[in-house]
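In: I would like the atomic coordinates for the input below:
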Amino acid sequence: MSTEKKNQAKADRIKGKVKETVGRTLGNERLEAEGRAEQSRGDARQAAEKAKDAFRH
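Out: Alright, predicted model coming up:
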């Protein structure tokens, strides 16, 4: 997994977690849902990079 893409995936997951937590705290369901979606994108990006790495080795 390239370092840049790995960091980008981790950043998506962290931003998503923050949005989800803030949304839950404020009672903002839309912000909470956006946070969960962002976390999912980060997870998917990380899984894709791991799959690419598996085929390279």
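In: when you work out contacts or count neighbours from here on, use the C-alpha atoms and nothing else.
Out: Will do.
In: all helices for the chain, in order.
Out: 3-26, 29-56 (DSSP state H).
In: residues in contact with the first one?
Out: It stands for helix 3-26. Residues from elsewhere that reach helix 3-26, judged by Cα atoms under 8 Å, 6 or more residues apart in numbering: 29-43, 45-46, 49.
In: now the second one, please; I'll put the structures next to each other:
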Amino acid sequence: MISMFLLFAAFILYSINRLTNSLCIQKEIPEDRQPKVFRFINISITILLLSSYVEILYA
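Out: Coordinates of the predicted model:
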């Protein structure tokens, strides 16, 4: 179960990072702010994935 969830989480993080890159390009976010945007989004998605794993684990 955990290996399947890890594969799913990796796919989600990869997809979200691609979408974030597209957002940065489309909105012309300066290069110096892009790492902050990526860090915020990655931390938020990781928290959501961890909470969903805990919910699945204890449901």
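In: could I get the TM-score for this pair?
Out: The TM-score (TM-score structural alignment, normalised by the length of the first structure) is 0.52; 43 aligned residues with a Cα RMSD of 3.2 Å.
In: rewinding a little: and the contacts of helix 3-26 of the first structure, which of them are buried?
Out: 31-43, 45-46, 49 (16 or more other Cα atoms under 10 Å).
In: what's the most distant pair in the residues you listed?
Out: Farthest pair in those (Cα to Cα) is Leu31 and Glu49. Separation: 27.1 Å.
In: now Ile47 of the second structure: how far from Val37 of the second structure?
Out: For Ile47 of the second structure, the distance to Val37 of the second structure equals 16 Å [Cα to Cα, to the nearest Å].
In: what do you get for Ala10 of the second structure?
Out: Taking Cα to Cα, one finds Ala10 of the second structure at 19 Å from Val37 of the second structure.
In: with Ile25 of the second structure instead?
Out: Ile25 of the second structure is 12 Å from Val37 of the second structure, by Cα to Cα.
In: same question, Ile56 of the second structure
Out: 29 Å.
In: next: Tyr53 of the second structure.
Out: 24 Å.
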